[in-house]
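K.L.:
Provided below are the primary sequence and the corresponding predicted coordinates.
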Amino acid sequence: MSADPHREGHVVNRIGWLRAAVLGANDGIVSTASLVLGVAAANARTTDIVIAGTAGLVAGAMSMAAGEYVSVSAQADTEHAEIGRERRELAVDPVGELAELAGIYVERGVDHATAVAVATQLMAHDALGAHARDELDLTVGARAPPVQAALASAASFTVGAAMPLLAVFVMPANRLIAGVAGSSLLFLAVLGALGARAGDAAVWRGTCRVTFWGAFAMAVTALIGHLIGGTM
C-alpha cells in the first residue's frame, strides 16, 4: 500500500466558487443585456444605449461587491461568535463537551464505546475544530475573506456584463436588438454548459435553465421599454 492516503476529488469541493462565479457572470449578462434591450426598444440612440449599458455594468458590479461583502461579513461574524462560544464552553466544561461530541457520533450510527474513543482522540488533537465541524457544521478558516469574495463577485459580474455591452459596438443599429439578444443567449448557453460540466451535472439541463430565464428577463424588459418608448 502507498504511504500516502488516498484522496478522492469530489465536485462538491467546487460548489462554493462555482456558484459564485456562475451567479455573478449570469447576473452580468442578464441584467446588462436586459437593460440594453429595454433602452433600445424605447427607440433610444446608440450613444444612450452605450451609456445606459456602461452605467448598468458599473452599478451592477458595485452592487454585487457590496452585497457579497456584507453577506460574507455578516456570516463570518455569526460564525466567529459561535466559535467563540464553543471555545468558552470547552474551557468551562470539557467533560460535558466530550459527552456532547460523542453523542453526535452515536446519533450518526456509531456505537457508544467507539463514539467516546473517537471523540476523545479528536478533542485531544483539536477540540475546537472537532466541535466546530461536527456540532456547528463549520470549518475554521475555510471561508474566503469578505474583501476577496467581494472582488471575485464584482469581477465575474463585470466579465458577464461586458459581453452584451461589447455586442452593441459591433452590431449595426438596425440589427442591434436581435444581435444583442442572440449573442447574449449564446453567452448564457455557454455559461450554463460550462457550469454544469464543472459540476458534473447534466449539460443540457444547465444550458436550458440558464437560457430560458435569461430570455424571459430580456423579453419582459424589452416589452416594457417598447411600451414606455411608444408613449413618449
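P.N.:
Arrived safely. Owing to the predicted nature of the structure, the values given are computational and were not obtained by experimental measurement.
K.L.:
drop to CA atoms for contacts and neighbour counts, all remaining ones
P.N.:
Fine.
K.L.:
Show me what stretch 43-55 is in contact with.
P.N.:
32, 33, 35, 36, 39, 40, 165, 168, 173, 226, 229 (C-alpha atoms under 8 Å, 6 or more residues apart in numbering).
K.L.:
and the helix or strand harbouring residue 120, how far from the chain's centre?
P.N.:
Assigned by DSSP states H and E, residue 120 belongs to helix 112-134. Helix 112-134 has its average C-alpha position 32 Å from the chain's average C-alpha position, going by C-alpha atoms, centre = their mean, to the nearest Å.
K.L.:
so how far is the helix ranked longest in the chain off the chain centroid?
P.N.:
When the chain is parsed with DSSP state H, its longest helix is helix 46-92. When distances are taken as C-alpha atoms, centre = their mean, helix 46-92 is centred 11 Å away from the chain's centroid.
K.L.:
If I take that helix and helix 112-134, what angle do their directions form?
P.N.:
140 degrees (axes from the mean of the first three to the mean of the last three C-alpha atoms, to 10 degrees).
K.L.:
Could you look up the next helix or strand downstream of helix 46-92?
P.N.:
helix 94-107.
K.L.:
Check which residues of that following helix are buried.
P.N.:
97, 98, 100, 101, 102, 103, 104, 105, 106 (16 or more other C-alpha atoms under 10 Å).
K.L.:
here comes the other one, which I'd like you to weigh against the first:
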Amino acid sequence: MTASDGTQTDGPGAHEGEAHHGGLSSRMNWLRAGVMGANDGIVSTAGLVVGVAGATAAGGPILTAGIAGVVAGAVSMALGEYVSVSSQRDTERALLAKERAELDLYPDEELDELAALYVAKGLKHATARQVAQELTEHDAFAAHADAELGIDPQALTNPLHAAGASAVAFTIGSLLPLIAILVPPPGARVAVTFVVVLLALAVTGAVSAHLGTAGKPAAVTRLVLGGALAMLVTFGIGHLVGATVL
C-alpha cells in the first residue's frame, strides 16, 4: 500500500475547489519562478559586467563578457530546470503507476485507506466512508492520486516548458545590467549600473514577497544587500586583477 499521512490535500471538498483554484495556483507558481529567474539574471550578470568594468573601461570586453554571461547563464538555468523537473515528473509517474497497480490488485484495501485519510482529516467514519465510496465510483485513480499523493495526473509539469520559461526569465533579467553598463559614458558606467541593479532587485524582491505572502521589507533588504555585496566584491576583484595583469 502507498504510505501517506494525508496532509497534502484540504479534504474531500478539495476536488471541487481545485477545479477553480488549481489553474490560478499553477500560474502563480510560474510567475514566482519567473521572478526568481529574472532576479538570478540580474545579480549574476551585474556581478560579471561590473567585475570586468573594474578591470577595464573598454566597452568591447564588457559587452563580450556580458553576452557570454547571458548565454551561459540562460543555458545553465534551462538545463538545471529541465533536469530537475524531469526527475520530479519521473518520480510522479512512478508513484501514479504504483497507485494504479494497487487499485487493480487491492481495491477493497485501497477504499479503506482512502476512507481512513478522510477520517484523519476530521470526518466521521460514516461520512468518510461515503465520501470515499462516491469518489471511488466517480474516478478511483484520481481520488487516490489527489488524497494520497497530492498529484493531479492531468497536470504534470512539462520539463521543456519549465526550461524555456527559466531561460527566458534569466535572459530578461540579464539584459537590464548589460544595458545599464553599456549606455552611460565610461566614467559613470559602474555607478549607473549599481543604482539600476539595486532598484531592480528592490522591485523583484517586493514582487517575490507579495507572491509568497511574506514580509516585503525583509525580502527587499536581503536582495538589495546581497546584490550590492556581489557587485562590490566582483568590482574589487576586477580592479585588482586589471591593475595587476593589464
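P.N.:
Great, that's in hand. All values derive from a computational prediction rather than experimental measurement.
K.L.:
now the helix holding residue 120 of the first structure: which residue numbers in the second structure?
P.N.:
Residues 125-147 of the second structure are where helix 112-134 of the first structure aligns, with TM-score structural alignment as the criterion.
K.L.:
quick one: contacts of whichever helix or strand comes after the helix holding residue 120 of the first structure?
P.N.:
Once the chain leaves helix 112-134 of the first structure, the next helix or strand it forms, by DSSP H and E, is helix 146-170. Under the criterion C-alpha under 8 Å, 6+ apart, residues 20-22, 24-33, 36, 46, 50, 53-54, 57-58, 60-62, 64-70, 72-73, 176, 179-180, 183-184, 187 lie in contact with helix 146-170 of the first structure.
K.L.:
go with 7 Å
P.N.:
20-21, 24-29, 32-33, 53, 57, 61-62, 64-66, 68-69, 72-73, 176, 180, 184 (C-alpha atoms under 7 Å, 6 or more residues apart in numbering).
K.L.:
give the contact list for the residue nearest the centre of the second structure.
P.N.:
By C-alpha atoms, centre = their mean, the second structure has its centre lying nearest to residue 33, at 3.4 Å. Listed by C-alpha under 7 Å, 6+ apart, the contact set of residue 33 of the second structure is empty.
K.L.:
in what helix or strand does the counterpart of it in the first structure lie?
P.N.:
Matched to the first structure by TM-score structural alignment, residue 33 of the second structure sits across from residue 20. Element membership for residue 20 of the first structure, per DSSP H and E: helix 15-41.
K.L.:
Okay, angle between that helix and helix 46-92 too, please.
P.N.:
160 degrees.
K.L.:
Let me know how buried residue 90 of the second structure is, in neighbour terms.
P.N.:
Residue 90 of the second structure sits with 12 neighbouring residues when counted by other C-alpha atoms under 10 Å.
K.L.:
Equivalent analysis for the one 10 residues further on, please.
P.N.:
A count of nearby residues for residue 100 of the second structure, using other C-alpha under 10 Å, gives 18.
K.L.:
which residue packs closest to it, ignoring adjacent ones?
P.N.:
Spatial nearest neighbour of residue 100 of the second structure, chain neighbours left out: residue 141 (6.3 Å); criterion: C-alpha to C-alpha, 6 or more residues apart in numbering.
K.L.:
gap between that neighbour and residue 43 of the second structure?
P.N.:
45 Å (C-alpha to C-alpha, to the nearest Å).
K.L.:
With residue 235 of the second structure instead?
P.N.:
13 Å.
K.L.:
Kindly report the same for residue 197 of the second structure.
P.N.:
For residue 197 of the second structure relative to residue 43 of the second structure (C-alpha to C-alpha), the value is 8 Å.
K.L.:
Aligned counterpart of residue 50 of the first structure in the second structure, please.
P.N.:
Using TM-score structural alignment, residue 50 of the first structure pairs with residue 63 in the second structure.
K.L.:
how much space between that match and residue 70 of the second structure?
P.N.:
10 Å.
K.L.:
Repeat that for residue 184 of the second structure.
P.N.:
Residue 184 of the second structure is 20 Å from residue 70 of the second structure, by C-alpha to C-alpha.
K.L.:
out of the two, which sits in the more crowded spot?
P.N.:
residue 70 (24 against 14).
K.L.:
Contacts only, for the more buried one.
P.N.:
Contacts of residue 70 of the second structure by C-alpha under 7 Å, 6+ apart are 45, 171, 174.
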